[in-house]
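Undergrad: Please work out how this folds:
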Amino acid sequence: MSYLVLARKWRPQTFSDLTGQEHVSQTLQNAIDSGRIAHAFLFTGARGVGKTSSARILAKALTCEQGMSPEPCNVCPACTEITAGTAVDVLEIDGASNTGVDDIRELRENVKYLPSRLRYKIFIIDEVHMLSTNAFNALLKTLEEPPPHVKFIFATTEPHKVPITILSRCQRFDFRRIPLGKVVGRLRHIVDQEGIAISDASLTMVARKGDGSMRDSLSVLDQVLAFCGDQVRDEEVVSLLGVVDRRLLLDATAAVFGRDTRTVLDIVARVDEFGYNMRQFCGELIDHLRNLLILKAVGDGTDLLDLSEAELATLRQQAESVPLDDLQRHLTVLLRADGELGHTSFPRLVLEMALVKMATLAPAVPVDQLLERLNKIEEGSGGGVADARAQWRATPPAPAGSPTPARAPERTAATPPPRPAERQAAPSAPAPRREEAKPVSEPRRTGDSWADFVALVKGAKPRLGSMLEQGSPLVVSADRLEIGFPEGAFALASLRDSDSQAALKELARQFFLAEPVLVMRPLAPDAAEAPPNLLEKKRVEKEQQQTVLKQAATSHPAVADALDVFGGTLAEVEPLERKESR
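TA: Model (predicted):
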């Protein structure tokens, strides 16, 4: 005799056998008791939750030779024929194979005739949403006013595809996904009857793989039994189904909460070693943290979580020591990583980065505590932060280094600087005036000829000016302009170009009112120390200014109180003028 799979062998034969659909079975039984039996039913829900089985049970209850009763006897010829699928008055039609209007016309012709031997003629159409629009339209009138000896039972997994005109003519029953605990209980009953030794943990893994479908769960159980035989071990189930071991999830979250990055990376290595899919592990971890979040948020979330009692006890113990805000932040990181895992070539790296980030997240401080600390700062610093800000704005810190040099008087385009020969003349001798139009405006003089010349070049030729900032001014005069660059520097080779030389000579003539000799000289690494270039000067000045600003900030009482209360460090300081101008 051929083997009969568990899903067919243990198919529900009475309403009491239906698992997780008590709301449907109770309603149908009450309707049979009271005689309020509709002429058309629509059973909707996910796959493997009992829609077709309920249709057969209802057909048996309506046609049982012992009389209509809430539970069929399953021993009379009518019940046994319906169970075997050989009853001539109970027609099971596959909607996916009979989609045309001609099939429905044939069904309408059969409706006219009385049942041959049963009480009713019952039409069970599975996957009714697959019928064409014309087929639905051909069925409307018959479905609305069928003969008294006809009952229609439709089943579908996609009720939104059924026309509203059909839905309005049927009593609709929505079948739910079966809770994990009830699936495990049904599986336990089956394996006990079959004489199979298997633990509740393995049955839970099987039921979770079924994802709320009893038929899928029984199919997975069949696969497990084919691999393991009558003695099933947990390790074999994990290996066969490829599911993530719950211990890995518990160890991973414990390492994250304990800020143990080494253990976190070891767990990712174990996931890779076991051959688990990284995205699947990330999804399981998201589901695990979601369970912790629900337990932390509502306390007793038994009705919200699809878990066994042993798993709930473990989760409650782990959730006690984790703040709710931290769980939300961890979930945010994992959800972002799950999106990246879908299109990355380095799934292990993405998962490692996400878990390390979770393990190193700074603890979240509640807002009420932050406000309380700010109030303490204001109370301890007198005028508060606003007064400190006003005081800082009134007396900004001065930059480090030598005092600011006095600026040279501004000169117009009509009064150029004197030539070298004219500088040797008596100061009382008036300098001859030259009227010469300049193609570019000169920068304001600061007393540093090299810096002013570079600013002029940068205004006219930004690329050349940026390169000059990298050079050390060896000789700067109206007769000779000698600039040093490190050997092999890109700026040295670029400034030696003929076009660059021509542009620099023209700008030097405009600035110095002379034609100095341009020399671009390479500097050997072991040569004497050259003057610092402008980039180095700016960096030194910025560092000195930042040092002074930090000293001024840390010495302020409001800032000192804030650092003391929050236990922080001063990372960066910006002048108020610069901050407010943004």
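
Undergrad: use CA for all of it now, contacts and neighbours both
TA: OK.

Undergrad: so how far is residue 66 from the one residue sitting closest to the centre of the chain?
TA: Against the mean C-alpha coordinate of the chain, by Cα atoms, centre = their mean, the closest residue is residue 336 at 2.4 Å. Residue 336 is 61 Å from residue 66, where distance means Cα to Cα, to the nearest Å.

Undergrad: coming back round to it: and the residue nearest to the centre of the chain, what element?
TA: Residue 336 is part of helix 324-341, with elements assigned from DSSP states H and E.

Undergrad: Just want the angle from the helix or strand following that helix to helix 324-341.
TA: Reading on from helix 324-341 to the C-terminus, the next helix or strand found by DSSP H and E is helix 347-359. Per axes from the mean of the first three to the mean of the last three Cα atoms, to 10 degrees, the angle that helix 347-359 makes with helix 324-341 is 170 degrees.

Undergrad: For the comparison step, fold the sequence that follows:
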Amino acid sequence: MDETAAGTPLNDEPALPGFPLEPPAAAGSPYRVLARKYRPRTFEDLIGQEAMVRTLSNAFETGRIPQAWMLTGVRGVGKTTTARILARGLNYQKADGSGAPTIHMPDLGLHCEAIMESRHVDVLEMDAASHTGIDDVRQIIDGIRYSPVTARYKVYIIDEVHMLSEKAFNAFLKTLEEPPPHAKFIFATTEIRKVPVTILSRCQRFDLRRIEADKLVAHLGRICTSEGVQADAEALASIARAAEGSARDSLSLMDQAIAHGAGVVTGDTVREMLGLADRTQVIDLFEAIMRGDVPAAFAGLRAQYDAGADPAVILSDLATFSHVVTRLKLIPDAAKDPVLSEAERTRGLEYARTLSVRSLSRAWQILLKGIPEVQASNRPLATAEMVLVRLAYAADLPTPDEALRALKDGSPVNVGAPPSAPSPPRPAGSSVSGNMALATSQARPQPRPEPAPDATPAIRLRRFEDVVAMAGEQRDIVLKRALERDVHLVRFEEGHIEFSLVDGANRTVANDLSRALQQWTGQRWMVALSSDAGAPTLHHQAETVERERKEGAANHPLVQAVLAKFPGAQIVNVVDRSEKTGDGGPADPAPLGLDGQDLDGDDDL
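TA: Model prediction:
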């Protein structure tokens, strides 16, 4: 944001909207970078900060002007530039001497040029990074008592104010709370948490937002037109994405891209300059991984690495695309984002229709963990390949609930396996859905299917505990919690459940459970409330079992010896030996020592 306005049109053409005409540079003058050449000069030139401009406009019009402002935000969003424009608005005065504080400054006033060039005697800028001590603040306090020389207000702009020392902040407190009427303070910082609350409470705070990508793209496009530079949409989107909401970063990258491409900025030149991977190749790599085709994924990674892309950047782009697909799956309107390329938009929608949220979430987690591993490795390519292997094998793993249910039912559990054979390359014009539909058969060897009966058997729920487990598998956390904590089971048969509720429980549990069971099993269940007391809740039963285990462990002689030896020690967990051995017979609980080993020394953990 901090670079939006003034530019010099080529060949005496009229200035573009939002780019006030500035005097042409003298022959032989040094080159001015775009970040300085197109720096905003009025509030209208600021982009992406409409809320702040509206607040300041209302304050100036009503005369409610505070004594201090605190501007915060990431680098390059325009904190220092906003401070200078604010100082210009406070001291705006026309040539005839008229004028008042305002944000509307269509013409240059008496003090405007000097303020914007940081050479006005009544507008003092101080860099707190190099003036951190109390002596520097004392100079401000000593000079603030004198009236301004020519302007309406004495304005003190202190950049990176969080760098001031504790004593310097304390010296500011009294002056900042009750300054002379002719003095105003404007602070700017990127580390707002390091500023004492005693300072913040004396200022009006404005959080300058990151500039949205579409506004940055439009801004860069206007500047390229003003500079006579050819730039395609893909290149501008890549620069806006790399700038991460900072206008100064985007203009610095644009300067570099213009020099790199000799006046022509394309997507290829930007990727080569930044060491980025081709977005289309990233999407192809994503497809190969989600299909489980490890050889194709290795080949795609190697090709991008040979072309100059950093392996960590490739993984970061993969994570970004997985996030794009997830957003497209959950929010279809996200396809209208102008930063997305046509390939990301069309193929991303196809993946969103075929991939589950579970697979996308797991891919995101693995990539997010793998990126710092690649950055810290002395063999980044090999580390990136291992991350891709991890991702390909885990692409279709079941969730813990699904694995537990499969083990209980005796059905095979898919634990991830390498592809039996690489899939053929995707022909031009073929749909992504067709390729992704091959993922299960090509990437995961399946057991030979048994002859299927005429009708698929319904899900069997033989116990009330199975119903609770099904609620957990279906991610219905509210219903699962209610069944565990609020339900006293009276009677259970397949197709029929009776229970009573604890005091204060939601009375709609029966209806909610009936609808859920019909959806899960495809059968109609009769769920009724009963006036009988029923069995204790599952939560109460679990607490009772745990309490009995701890009491049994506490009576064990070895545990009592440990507790006597270590005053204040507590029994945290107890493992039942019968659960571990599965013999079904009674067994004393095996006490756990402080180091997690069995105290009886039988090593049955």
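
Undergrad: The helix holding residue 336 of structure 1 vs structure 2 - mean distance after superposition?
TA: Compared with structure 2 after fitting, helix 324-341 of structure 1 deviates on average by 2.5 Å (mean Cα distance after the TM-score superposition for structure 1).

Undergrad: Check which residues of that helix are buried.
TA: Of the residues in helix 324-341 of structure 1, 324, 326-327, 330-331, 333-334, 337-338, 340-341 count as buried by neighbour count, 16 or more other Cα atoms under 10 Å.

Undergrad: Please apply the same query to stretch 394-411 of structure 2.
TA: Buried residues in stretch 394-411 of structure 2, counted by 16+ other Cα under 10 Å: 394-398, 402-403, 405.

Undergrad: Next one: residue 271 of structure 2 from residue 279 of structure 2, what distance?
TA: Using Cα to Cα, one obtains 9 Å as the distance from residue 271 of structure 2 to residue 279 of structure 2.

Undergrad: typo on my end, residue 257 of structure 2
TA: 18 Å.

Undergrad: out of the two, which sits in the more crowded spot?
TA: It is residue 257, of residue 257 of structure 2 and residue 279, that has more neighbours when counted by other Cα atoms under 10 Å, with 25 against 20.

Undergrad: Leaving out sequence neighbours, find the closest residue to residue 211 of structure 2.
TA: Spatial nearest neighbour of residue 211 of structure 2, excluding adjacent residues (Cα to Cα, 6 or more residues apart in numbering): residue 245 at 4.5 Å.

Undergrad: Structure 1: which residue goes with that neighbour?
TA: Across the two structures, residue 245 of structure 2 finds its equivalent in residue 212 of structure 1, going by TM-score structural alignment.

Undergrad: Pretty sure its match sits against residue 181.
TA: No. Contact criterion Cα atoms under 8 Å: residue 212 of structure 1 and residue 181 do not qualify, at 10.0 Å.

Undergrad: Of these two, give the one with the bigger neighbour count.
TA: Taking other Cα under 10 Å, residue 212 of structure 1 and residue 181 do not tie; residue 212 has more neighbours (24 against 18).

Undergrad: From residue 302 of structure 1, how far out is the aligned partner of residue 281 of structure 2 in structure 1?
TA: For residue 281 of structure 2, the equivalent position in structure 1 is taken to be residue 248, counting by TM-score structural alignment. For residue 248 of structure 1, the distance to residue 302 of structure 1 equals 23 Å [Cα to Cα].
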